[in-house]
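Colleague: what follows is a predicted protein model with its sequence.
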Amino acid sequence: MDSGSIIIYLLLVSFVSPIYSFKTSSYQLENQTFQIEKFHKLKKTIKNRLQQINKPPIKTIQSSDGDIVDCVSVKREETNALSLGIQIILSIPGSVCDNHQVWSLYGESCPEESIPIGRTKEQDILRAGSISKFGRKLNQIKMDSNTIEHEHSIGYVTGNYKGAKADINVWVPNVEIEGEFSLAQIWILSDPFGDDRNTIEAGWQVFPQLYGDNRPRLFIYWTADGYKNTGCYNLLCPGFVQTNKNVVIGGTITPTSTYNGGQFEITLLIWKDQDNGNWWFGYGTEIVGYWPSSLFTQFNDNAHAIQFGGEIVNSKSKGSHTSTQMGSGHFAEENYGKAAYFKYLQVVKSDNSFHPLSEDPKYIANKPNCYNIKGGSSKDWGKYFFYGGPGRNENCP
């Protein structure tokens, strides 16, 4: 149910009841009073949640994409928390972009010792249909053919790792309904199959329910218990500590790739700080912030799997497979300029340095007639793969 429907429903239930005579029964009055109280309680709960998420700004920026960006003060020690080793690693050449986000296109910026945070609004929570579900990944495990499915086209490696990096081109895939999403990301995992796995995730996504539009946005995610009770998107719960004043996590990315036209890439990096165990996130040449080591239970020394690739949600809302696209909406065989890709796949090993993948990753596409993947290797791109697809088609009913 979208936000408009929820509000209309609440108002109707709260304030409208059929009256067939001038004598309204006590039951009707009691029920109407109960619904009004329920409505006001919901409004109060949402208001309290918004106060938890949105911090008092020292400056507010109205972005041309409709977002409101609040510049929020942070402590000096947080902005200076980066160890020297990480600064050196993240300053090496090779990042594709600095920061291409809509909110800062016209020279807007936040003051020193502040960070930009996209403001969460009441309708954002209402779209989720539940305060407890807002900002969280749910339904990660496919239970049977009638439940919501998360479908992937990924390349992965297993071993002992302390980070990963890749260049990813950005698209605007069509998403069939509000509650579905399409994304491209890097996963850092303690165990790819464990029920209580720890994950750190970063990428771009189109997710109308979370953001209220169909634009590709930079996002992060974490969980310490297999998506059960911990973790969230972006800065929607305590966890990730942002230290950068130039990047809005959840902000719109621009420009984007076009079919048979220009290709636009972003560089994403996740890296474990050997001094304190924190996991840092880099976007282009910007060092955005970190996930404190205390969040996790299974990342004491290393991650044990790295995944790169695409994911969509298939809710089967029309009784068939979703038409939500992955990547460009075209299959991997169409290659450069037409299909989405990851290139120059790298991992951080025990020597605390980046290494291009020396062996081909293993590839999985759990619905290859809907979305597929094809890997390769070259001097310019290192290990790479094309991935994606249109979703519902004659071979993917």
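Modeller: That came in fine, so what should we check first? Predicted model only: the values in this text are computed from it and were never measured. Numbers count the residues shown, from 1 in each chain.
Colleague: use CA for all of it now, contacts and neighbours both
Modeller: Will do.
Colleague: now stretch 307-326: buried residues?
Modeller: 307-316, 321-326 (16 or more other C-alpha atoms under 10 Å).
Colleague: now do the same end-to-end measure for that stretch.
Modeller: One end of stretch 307-326 to the other measures 16 Å (C-alpha to C-alpha, to the nearest Å).
Colleague: same question, stretch 116-135
Modeller: 18 Å.
Colleague: the buried residues of stretch 307-326 in helices, which ones?
Modeller: Among the buried residues of stretch 307-326, no member falls in helices (DSSP state H).
Colleague: hmm, I253 is touching H100, no?
Modeller: Yes. Using C-alpha atoms under 8 Å, I253 makes contact with H100 at a distance of 5.9 Å.
Colleague: what sits closest to F386 if chain neighbours are left out?
Modeller: Y341 (4.3 Å; C-alpha to C-alpha, 6 or more residues apart in numbering).
Colleague: pasting the second one now:
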Amino acid sequence: MRKAKTNNTGFGYLWENGVGCPIGTVPIRRVTKDDLLSLNSLDDDKYKPRGSWSTNFNDSNNPVHNDQYHYAVGRTNNTGIHYHGATMDLCITAPGVKPKQFSHSRLHIQLGNDYVQIGLAVNPVLYGDVLPRTFVYTHAGGKSCYNSHCDVGMILVRRDVPLGMPFKPVSIRGSSESHYVIFGLIKDQANGNWWLQLGDDAEEIGFWPAQRFPQSFGNKVEWGGEVFSANQPSPEMGYGFLPAASVVYDAYVKRIAILDDNFHFDQQVYHLEEFSDNIQGYGVIDSLEFKDPEEGHIIYFGGPGNI
């Protein structure tokens, strides 16, 4: 298995100039008139990501679903543990979506009534195309937004990694090479700030100040796919196929880990449950097998949707 193209000294390869913004500045994706119209539509409750805990529907014999969101995730099922971070190696896929739909592959940490998501999104409403792009979503204090588009959004500190940049190459189902990117959402033990980390060397891309979240720890974590459709049947997730527990044929999140109460990394993460709200359209397989130490704990997910 080959990693997604990363650069331990920076992410300049994401830019045409191979470098990024001038020193002393940070990248801000240019917002056009059309972008503003799209962002305005995001003010509605539609298009706003959420956790799978917002639904308890799980009836494969009844495809009718009043909600427009669907999930296939591995999620923590315990109570009483304080999470101070989580990490993942996320397979880069480009699921098929239509306008007014999205398909996200992400890590979600719930902090009481607030939450943060990080990962890759195919989201035409947000980005105007169907490329897999990095995204961050913040819900805090009754406000919410993607990336840094509001005052509760992430504060970007890296000049060479703008949020919303496409990641490539994209993995091809059945290929002997699979591409992934490493994400981490980690709380700083010294000051309580939450940091977005990206790449092999856990480069710190941006942060949320500690005071942004009334609750200082996470109480739930989940890894996997989330889709939304405004009107049409639901879009693809991952490769667009139900999983079969194979890194060659499935979208996956591997080497998942959590930072526990004592700020120690737990790479086993035994306390997980599989959750798909409609197994006709989306599936998830949680594998705790460690046949290859490099792979770690893997969650396979995906599906054709159309429900």
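Modeller: Looks like it came in fine. Model, not experiment: these values are computed from the prediction.
Colleague: just give me the match in the first structure for G305 of the second structure.
Modeller: Alignment note (TM-score structural alignment): G305 of the second structure maps to G391 of the first structure.
Colleague: so who does its match touch?
Modeller: With C-alpha atoms under 8 Å, 6 or more residues apart in numbering as the criterion, the residues that contact G391 of the first structure are 321-326, 329, 370-371.
Colleague: on that earlier part again, so the residue nearest to F386 of the first structure sits in a strand?
Modeller: Yes. Applying DSSP: H, G, I helix; E, B strand; the rest coil, one finds Y341 of the first structure inside a strand.
Colleague: aligned counterpart of it in the second structure, please.
Modeller: By TM-score structural alignment, Y341 of the first structure lines up with Y252.
Colleague: close enough to count as contact, that match and T93?
Modeller: No. Contact criterion C-alpha under 8 Å: Y252 of the second structure and T93 do not qualify, at 9.5 Å.
Colleague: what number of residues lie near I23 of the second structure?
Modeller: 9 (other C-alpha atoms under 10 Å).
Colleague: got the contact list for it?
Modeller: I23 of the second structure sits next to R159 when contact means C-alpha under 8 Å, 6+ apart.
Colleague: how about a cut-off of 10 Å?
Modeller: Shown in contact with I23 of the second structure (C-alpha atoms under 10 Å, 6 or more residues apart in numbering): 158-160.
Colleague: what of W381 of the first structure?
Modeller: Here W381 of the first structure is in contact with 167, 342-345, 356 (C-alpha under 10 Å, 6+ apart).
Colleague: and the residues you listed, which is closest to I266 of the first structure?
Modeller: Nearest to I266 of the first structure among the contacts of W381 of the first structure, counting by C-alpha to C-alpha, is D167 at 5.7 Å.
Colleague: SS state for the aligned partner of the closest one in the second structure?
Modeller: Matched across to the second structure, D167 of the first structure falls on D89, judged by TM-score structural alignment. Per three-state DSSP, the secondary structure class of D89 of the second structure is strand.
Colleague: does D89 of the second structure touch Y180 like I think?
Modeller: Yes. Proximity of D89 of the second structure to Y180 meets the contact threshold set by C-alpha atoms under 10 Å, at 6.1 Å.
Colleague: next, show the common contact partners of the two.
Modeller: Joint contacts of D89 of the second structure and Y180 (C-alpha under 10 Å, 6+ apart) are 3-4, 199, 252-254.
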